[in-house]
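*Asks:* return atomic coordinates for the entry below.
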Amino acid sequence: MRREQGQEPERDRDAEGRARNARPRDGLGRPLPYGAGGVERQPEGVVRTPERTVTEAQALLDAGKPFHAHEVFEDAWKSGPEAERALWRGLAQLAVGLTHAARGNLAGGPRLLRRGAGAVEDWAAGERRPRPYGMDLAGLAGWARELAASVERTGEAVDAREHAPRLR
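*Replies:* Okay, the predicted model is just below:
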């Protein structure tokens, strides 16, 4: 179908009318063709306790779905207390770094893993809380840097399930 100049293309919209891509996605969040089978998407804007956030994110990481874990962390980042936003943003960066490393983005994956590692370390130092909600932030930063170096050294994508971090 041909569009007239200046006419907006039709977009998928959610129930509230916001633009939302309705294409199914695979476990790493990549869009699939309409009508293809995909994995269930994470609902957006869910307010969870920090403990529930960590538990749900870990289950998604263990299932090889770091993109979806990133969305859980993003909800905490956007809805949580201001003092914790940098923590949740850093954890989201770690999850999306693993996503990119699993997708074969050999430059972006390591870059995001290192950015997330720095963010959680900076937050822990500033808050003097190395284990918020039982999470091992130093261990997570070490995991991220090791994985980043491995991806760069081997030049290969990783298996997200096999390389999932332990948050606690």
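*Asks:* only C-alpha atoms for contact and neighbour calcs from this point on.
*Replies:* Noted.
*Asks:* would you map the strands across this protein?
*Replies:* Ranges of strands in the chain, per DSSP state E: none exist.
*Asks:* do you have the helices of it handy? List them.
*Replies:* 50-62, 66-79, 85-103, 108-127, 137-154 (DSSP state H).
*Asks:* what's the most buried one of the ones you listed?
*Replies:* Neighbour counts (mean count of other C-alpha atoms under 10 Å) averaged over each of the helices of the chain peak at helix 85-103, with a mean of 26.
*Asks:* counting by contacts, list what that helix packs against.
*Replies:* Secondary-structure packing of helix 85-103 (3 or more C-alpha pairs under 8 Å, 6 or more residues apart in numbering; DSSP states H and E): helix 66-79, helix 108-127.
*Asks:* also this sequence, please, to line up against the first:
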Amino acid sequence: MKNLLVLSIVSLFLSCSHNNKQSTVNYTNEDKIIDSSKKIDYEIGSNYFVKNNFNSSLIDKSYIDSKSVFDSVFGVARTMSPQSIPTEIDFSTDIVIPIILDQTNIGSTITIDSVRLIGHQLNVNYTVTEVEPISYVIQPSELIIIKKKDILDLDNLKLKFEKTTKVL
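*Replies:* Purely as a prediction, here's the structure:
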């Protein structure tokens, strides 16, 4: 009887100590990256096109921080529609991260999936959706406008682009 009482107490003690254990959570590398990264707010620049004489050497960084460089690469796409007003870009407070694809005769759109800052590296994930061939050549592009205040050290900023392609 005494042994049964001791065994019951030991069992009770072990079950209580098991319930009081702190749970541990296993993180994947992707979870750690997301936890240590900062989501960056951005705006998409609308109604601009890549000029025909575009030369990638005009952009000496992965981003554009001056109107003169921007104007050497992009022109304003104007129509009579009130929706064709180009997005305002103030280079005193903003930088532009251009995504410029090769010329193609495949209808293509670019969608920004995420922009995250990890240390000095800005990770830009985007999807290119390709549809059917068209009868002319285009140069798909997208402009990501970011506030300079969201990037602590522009001089050391590195960009990493990750592209996903979707064919419809």
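*Asks:* report the TM-score for the pair.
*Replies:* The TM-score (TM-score structural alignment, normalised by the length of the first structure) is 0.25; 79 aligned residues with a C-alpha RMSD of 5.6 Å.
*Asks:* how far away is Asp75 of the first structure from Gly97 of the first structure?
*Replies:* In this view, Asp75 of the first structure and Gly97 of the first structure are 17 Å apart by C-alpha to C-alpha, to the nearest Å.
*Asks:* and Arg153 of the first structure, by the same measure?
*Replies:* 16 Å.
*Asks:* now the biggest strand by length in the second structure: buried residues?
*Replies:* Criterion DSSP E: the longest strand present in the second structure is strand 121-138. By neighbour count on 16 or more other C-alpha atoms under 10 Å, the buried set for strand 121-138 of the second structure is Leu122, Asn123, Val124, Asn125, Tyr126, Thr127, Val128, Thr129, Ile138.
*Asks:* which helix or strand contains Ile112 of the second structure?
*Replies:* strand 104-118 (DSSP states H and E).
*Asks:* what is that strand packed up against?
*Replies:* Using 3+ C-alpha pairs under 8 Å, 6+ apart, strand 104-118 of the second structure is in contact with strand 38-39, strand 121-138.
*Asks:* and it, which residues are buried?
*Replies:* Residues of strand 104-118 of the second structure classed as buried under the neighbour-count rule (16+ other C-alpha under 10 Å) are Ile106, Gly107, Ser108, Ile110, Ile112, Val115, Arg116, Leu117.
*Asks:* nearest residue to the fourth one other than its sequence neighbours?
*Replies:* In this case it means Ile110 of the second structure. Val128 (4.6 Å; C-alpha to C-alpha, 6 or more residues apart in numbering).
*Asks:* do I have it right that that neighbour meets Thr111?
*Replies:* Yes - contact criterion C-alpha atoms under 8 Å: Val128 of the second structure and Thr111 qualify, at 6.4 Å.
*Asks:* grab the nearest non-local neighbour of Ser36 of the second structure.
*Replies:* Ser36 of the second structure sits nearest to Ile118 (C-alpha to C-alpha, 6+ apart), 6.6 Å away.
*Asks:* distance of the one you found relative to Ile99 of the second structure?
*Replies:* Distance from Ile118 of the second structure to Ile99 of the second structure, by C-alpha to C-alpha: 20 Å.
*Asks:* please apply the same query to Ser135 of the second structure.
*Replies:* Distance from Ser135 of the second structure to Ile99 of the second structure, by C-alpha to C-alpha: 23 Å.
*Asks:* same deal with Gly107 of the second structure?
*Replies:* Counting by C-alpha to C-alpha, the gap from Gly107 of the second structure to Ile99 of the second structure is 16 Å.
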